[in-house]
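Colleague: Got a sequence here, can you build the structure:
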Amino acid sequence: MDIKYKLAEAMKACMRTTSVENITVKQIVETAGCSRQSFYRNFIDKYDLVNWYFDRLLEQSFKEMGKGETIREGLIKKFQYIKQEKLFFSAGFKGDNQNNLKEHDFIMIYEFYCAIIREKTGTPPDTKTRKLLEMYCWSSIYMTVQWLMKGMKEPEEALADLMIDAMPPKLHELFKEIHIL
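Modeller: Now for the predicted structure:
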């Protein structure tokens, strides 16, 4: 197993009994059975590890969406990943420290949407579209965190539909034009 995944598994094991804020690098490396040097060769801090693992979990859903899947299908996959990794995401989304998962999720989603708009239209999104994307991405993260923390009562498909319904009309129109909605 790759050392990064070994450290991620150790982090998840630590999360079962300790909040992310209280987990130490020492705990992670002891659980993983590796050295602090191995940890710091791969990650800046524990939040960097959390963000890296989050990226791996969501990379595939974004790749698929970029290959022709719709936003709805990509969102459903994202929510399925979150459900499978409930412990990890519950702990990760609780923190508001520097380098936290909510901010990282925002950057990842926002950059994904900007890249797909640029790829499909040949130009980067204009200022108004970028501002609408910012608001939409932050509200999507808020709703995802609420869904997770309140026990994931709605099915993934229903949450995806709600997020699409909440999309600003200008984004909805643009995403339809570029065939991702």
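Colleague: Could you use CA atoms for every contact and neighbour count after this?
Modeller: Will do.
Colleague: If you count contacts, what does the longest helix along the chain end up packed against?
Modeller: If you go by DSSP state H, the chain has its longest helix at helix 127-149. Contacts defined by 3 or more C-alpha pairs under 8 Å, 6 or more residues apart in numbering; DSSP states H and E place helix 127-149 against helix 86-94, helix 101-121, helix 169-177.
Colleague: please redo it, this time with the cut-off set to 10 Å
Modeller: helix 71-84, helix 86-94, helix 101-121, helix 156-165, helix 169-177 (3 or more C-alpha pairs under 10 Å, 6 or more residues apart in numbering; DSSP states H and E).
Colleague: One more, so I can put them side by side:
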Amino acid sequence: MFKDRTKELFAEALEQMLLEMPLSKVKVKDLCERVGAQRPTFYYHFKDKYDLVAWIFERDFRSGMGEVPPDAGLQARTEAALNRMWQRHDFYRKAFADKSQNSIERHIQDFDVKMGETAVKRHTGAKKITEQQLFDIKSQSYGSMGYTVEWMRGEVHATPAQLAAWETERMPAFLREAYEATGYYGELG
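Modeller: So this is what the prediction gives:
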């Protein structure tokens, strides 16, 4: 519980700092000063500021998914996650503006692909997915995540419900079935 509260304090400080400056200008030292913590405390919880941004994304994603019961279906849960993110679109626009090697886009992409792989393995009982399945998962993820980033930046005009419908309708059947059957949407670290 205390560990989560510490993470929340760093998240709140980062969000405040992003009102004043781009993510590229945020320094861990300054985050720690705002929280009243030592740098080792930050590094106990996060690798760097991008890891903190990734944690915020995962927290929001799961919080949105958790608002809807698993039996409501993938589209409803996806819509809830997108709604949660849209409520905080000012934060995400600033986070997505960063194009560094450790950017949030890269993290979300990795998170999404890993989540798909794990759901399929759990559903099929396989230890490994096929190359074709990996290709299909990545194709779905790259298109979906790229479009979601454009939506978050305000470049796409759609509601969370429309975007969720598009994402689930175009998802490979085996992947949609795995998510529906397992209810797996990743673990929050």
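Colleague: So which residue is dead centre in the first structure?
Modeller: Residue closest to the mean C-alpha point of the first structure, counted by C-alpha atoms, centre = their mean, is residue 105 at 4.1 Å.
Colleague: And stretch 15-33 of the first structure, how far out from the chain middle?
Modeller: 21 Å (C-alpha atoms, centre = their mean, to the nearest Å).
Colleague: out of the helices and strands packed on helix 127-149 of the first structure, nearest to residue 36 of the first structure?
Modeller: helix 86-94 (21.4 Å; C-alpha to C-alpha).
Colleague: residues in the second structure matched by that closest one, start to end?
Modeller: Counting by TM-score structural alignment, helix 86-94 of the first structure pairs with residues 89-97 of the second structure.
Colleague: what about the matching stretch, how far off from the first structure?
Modeller: Superposed on the first structure, stretch 89-97 of the second structure shows a mean distance of 1.5 Å to its aligned residues (mean C-alpha distance after the TM-score superposition for the first structure).
Colleague: Just the buried residues of that stretch, please?
Modeller: 89, 91, 92, 93, 94, 95, 96, 97 (16 or more other C-alpha atoms under 10 Å).
Colleague: Check stretch 147-157 of the first structure too.
Modeller: 147, 148, 149, 152, 156, 157.
Colleague: Residue 70 of the second structure versus the aligned partner of the second one in the second structure, what's the distance?
Modeller: Residue 148 of the first structure maps onto residue 152 of the second structure when the alignment is built from TM-score structural alignment. As judged by C-alpha to C-alpha, to the nearest Å, residue 152 of the second structure and residue 70 of the second structure stand 25 Å apart.
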